[in-house]
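>>> following is a predicted model, sequence given first.
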Amino acid sequence: MRNLLVTGGAGFIGANYVLYWLANNPQDKVVVLDALTYAGNRASLTSVEDNPNFVFTHGDICNTELVESLLKEHKIDTLVHFAAESHVDRSITGPDAFIETNIIGTYSLLKAAKKVWIDEPKANGQAPLKHRFHHVSTDEVYGELGPNDPAFTEETAYAPNSPYSASKVASDHLVRAYHHTYGLEVTTSNCSNNYGPYHFPEKLIPLIITNILFDKPLPVYGDGQQIRDWLYVEDHARGIELVLNKGRLGENYNIGGHNEWANIDIVKLVCELMNEYFAKDPTLATRFPEAKTVREGKATSLITFVTDRAGHDWRYAIDATKTNNELGYKPAESFETGIRKTVDWYLGNETWWKDLLEVVKK
């Protein structure tokens, strides 16, 4: 059995990972550390609050003493690090938080892990404690691709183009350095765009769904031809599980969906699905009385092209061949099944996302 510390476990990917892990590894203990900033939501973990193997701690990863105490108190042997500021638009208008959380916060975790797992046992004449530090990164560290460029591999040079991706590059390098310099047992995964339940509604797919329900414009940057590789969030959790169980120490593993879509096509697809759902289920019109356009089957008419954001990368694509070959990784969800599960979830969980819309406006 493992005792895990999951940082950022109340965020989108972190919460889905916690739910997945406890469901599939019921013998393990999971301790979540989350600062509950705007994108962290304790309600995402409601279903496991009564699980005796689940512990929640409200705190900041930059508090190194707190991290040390959690590692010791709960005899943590595995740290899975999701905690990060991740919204590119916010990094452009306010990069300070990204530097603090993504760089200083990661450094704080590495210091605490090295002290508790390596330094203190060594000072007492003992071998380092059994441990793993898994760092969750992003495909955005690799920069952008042209239309005919091969997908990013683990050997692709880093070329960040936003304060967000630059801060993740720095954190990736710190994790690598702590392995090579101090012997900290680390792995890193770089993933493509995630989608699915509990996704904060400032992100593209949930934003489109919720804006349709309130008959609001669907903003699309530039011409909408930017391409992303999409991964269902539970498939990401499954990939990290494989890295922890089979991955080689010090290695990076790409986790991708092999599923490239232009932003405008994603928006049109969600519109079509929403048209379909409203046509089949008359109760939706009662539950969402403001959703006038989608009731008429015309959700695509809400699409509004807006000025492109600064430094907008044109294309991302993940080559997960290494992860497939070494670890046996393969996404369980196709995009067709995953996107329907996502729309189903948002239509069925209004109480989770409705209050968050006020945060998005700020």
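Ah, there it is. Residues are numbered from 1 along each chain as shown.
>>> from here on, contacts and neighbour counts on C-alpha atoms
OK.
>>> OK, contacts around the residue minimising distance to the centre of the chain?
Against the mean C-alpha coordinate of the chain, by CA atoms, centre = their mean, the closest residue is I13 at 3.7 Å. Counting by CA atoms under 8 Å, 6 or more residues apart in numbering, I13 makes contact with F82, N194, H199, V233, A237.
>>> in terms of helices and strands, where is it?
Using DSSP states H and E, I13 sits in helix 12-24.
>>> for that helix, buried residues please.
Neighbour counts over helix 12-24 (16 or more other CA atoms under 10 Å) mark F12, I13, G14, A15, N16, Y17, V18, L19, Y20, W21, L22 as buried.
>>> let's bring in a second one:
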Amino acid sequence: MTQTEKQAAEGPRKLLVTGGAGFIGANFVHYWLQQYPGDSVVVLDALTYAGNKVSLESLESNPGFTFVHGDICDTALVEELLINHGLDTIVHFAAESHVDRSISGPDAFIETNIIGTHSLLKAAKKVWIDLPAADGLEPVKHRFHHVSTDEVYGTLEPQDPAFSESTAYAPNSPYSASKAASDHLVRAYHHTYGLEVTTSNCSNNYGPYHFPEKLIPLIITNILHDKPIPVYGDGKQVRDWLYVEDHARGIELVLQKGRIGENYNIGGHNEWHNIDIVNLVCQLMDEAFSSNGELAAEYPTASFAASGKSRDLIRYVTDRPGHDRRYAIDARKSREELGYSPHESFESGIRKTVEWYLSNPGWWGPLIQG
């Protein structure tokens, strides 16, 4: 029996997806409901700057989908959702996640990433463990899956081995420190209270619905508006890039096969210097305008791309404080235990991403104007 068949035999899951209107969360919700149309998904999202309900509008007619506008720090609301919808699984994406914002305003990161995660853990423990125990019952069969980042591990030198699940935490920004704290809280609720948890730490995601302040969509949208493309420092920072749907597949495997209490790294095996990413996206944009004459008319402010000179928009700017030099994920544990491997190559994934942004200005345009 396959894992999918096993899950089907056990009955449908009922998921609470926090931050499900954000970039990775929205892609996960779309993926999950495509793969498991008999499951039900409740999305809880505060719709802050990075949450966009438009990302989910195609699901509004799906009887298995429910959207709730609310805050994960509202513990009573989370308890109510878990009880009223009979939810048995939490997939926790909700987080403040932009490093620059964490440097200029760390308070929101502490509130959402630490206090918000604790709020969810308290609600899950109460509904799935404490209330049944008060009635003399066994805990509800459940899973709390926490989505974290490779940034909790700190930074790597060029020749260092990639981060593994046993790498010591060494966060260097308020963002990564807040995520590290949330990881520890999830672990503590498993070891102290028996909450059935798993955690995944992923590398940099890219793909549809990515908020325009992030590197790849920023390059694309700045080119479309003839705006300078800022590159921090020398642009030689290294990141491991993962197509967002491959991340959803990784979480799916953790939920199906992951051992309770364990952490799993989900990466793309795909390290790139930031400046090389910038140059590649510039090249793909120039190629797109060269091969499709309608784009110049659709995007009249993209004169550099129309003339094949997107790279002329690149501007080197002062590096940000505490900028980690290199991240890289060792995903051997996920491969060996879960059978995980990315489906998309970077070449295929980045082309899909550029094509999506060129085809969906109605999604990202208002975010830039806002």
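Done, it's in. Keep in mind that what you see is a predicted model, and the values were worked out from it rather than measured.
>>> how close does the residue mapped onto V48 of the first structure from the second structure sit to E336 of the second structure?
If you follow V48 of the first structure across to the second structure using TM-score structural alignment, you land on L59. Relative to E336 of the second structure, L59 of the second structure is positioned 34 Å away (CA to CA, to the nearest Å).
>>> these two - which one has more neighbours?
Neighbour totals were compared for L59 of the second structure and E336, and L59 leads with 16 against 10 (other CA atoms under 10 Å).
>>> my guess is the more buried one contacts F67. True?
No: the criterion here is CA atoms under 8 Å, and L59 of the second structure misses it with F67 at 9.6 Å.
>>> quick one: the strands in the stretch 101-250 of the second structure?
Taking DSSP state E, counting those that start in this stretch to define them, one finds strands in the stretch 101-250 of the second structure at 143-149, 197-202, 204-206, 229-232, 238-243.
>>> can you tell me the mean distance of the third one from the first structure after alignment?
Superposing on the first structure places strand 204-206 of the second structure at an average distance of 0.1 Å from its equivalents, by mean CA distance after the TM-score superposition for the first structure.
>>> residues in the first structure matched by that strand, start to end?
Strand 204-206 of the second structure maps onto residues 193-195 of the first structure, going by TM-score structural alignment.
>>> so what touches that stretch?
Applying CA under 8 Å, 6+ apart, the contact partners of stretch 193-195 of the first structure are I13, I205, R228, D229, W230, L231, Y232, V233, H236, I339, T342.
>>> got it, and stretch 216-227 of the first structure?
So stretch 216-227 of the first structure is contacted by 207-208, 211-212, 260-265, 302-309, 313-316 (CA under 8 Å, 6+ apart).
>>> which of those fall in strands?
Within these, residues falling in strands by DSSP state E are E260, W261, A262, I303, T304, F305, V306.
>>> from these, pick the one nearest Y346 of the first structure.
Among these, I303 lies closest to Y346 of the first structure (CA to CA), at 19.5 Å.
>>> separation between the closest one and V88 of the first structure?
Taken as CA to CA, the span from I303 of the first structure to V88 of the first structure is 21 Å.
>>> what about those two, which has more around it?
V88 (21 against 18).
>>> what's the counterpart of that one in the second structure?
Using TM-score structural alignment, V88 of the first structure lines up with V99 in the second structure.
>>> next, the contact list for the closest residue to its match other than its chain neighbours, please.
Once flanking residues are discounted, V99 of the second structure sits nearest to Y175: 5.7 Å by CA to CA, 6 or more residues apart in numbering. The contact partners of Y175 of the second structure, by CA under 8 Å, 6+ apart, come to E96, S97, H98, V99, S102, I103, P106, F109.
>>> ok, the fifth one touching T112?
No: using CA under 8 Å, S102 of the second structure and T112 do not qualify as a contacting pair, with a distance of 11.6 Å.
>>> of all the strands of the stretch 101-250 of the second structure, which lies closest to D39 of the second structure?
Among the strands of the stretch 101-250 of the second structure, strand 143-149 comes nearest to D39 of the second structure, with 14.8 Å by CA to CA.
>>> once aligned to the first structure, how far is that closest one on average?
Superposed on the first structure, strand 143-149 of the second structure shows a mean distance of 0.1 Å to its aligned residues (mean CA distance after the TM-score superposition for the first structure).
>>> what about that strand, distance to the chain center?
Its chain's C-alpha centre and that of strand 143-149 of the second structure lie 11 Å apart, by CA atoms, centre = their mean, to the nearest Å.
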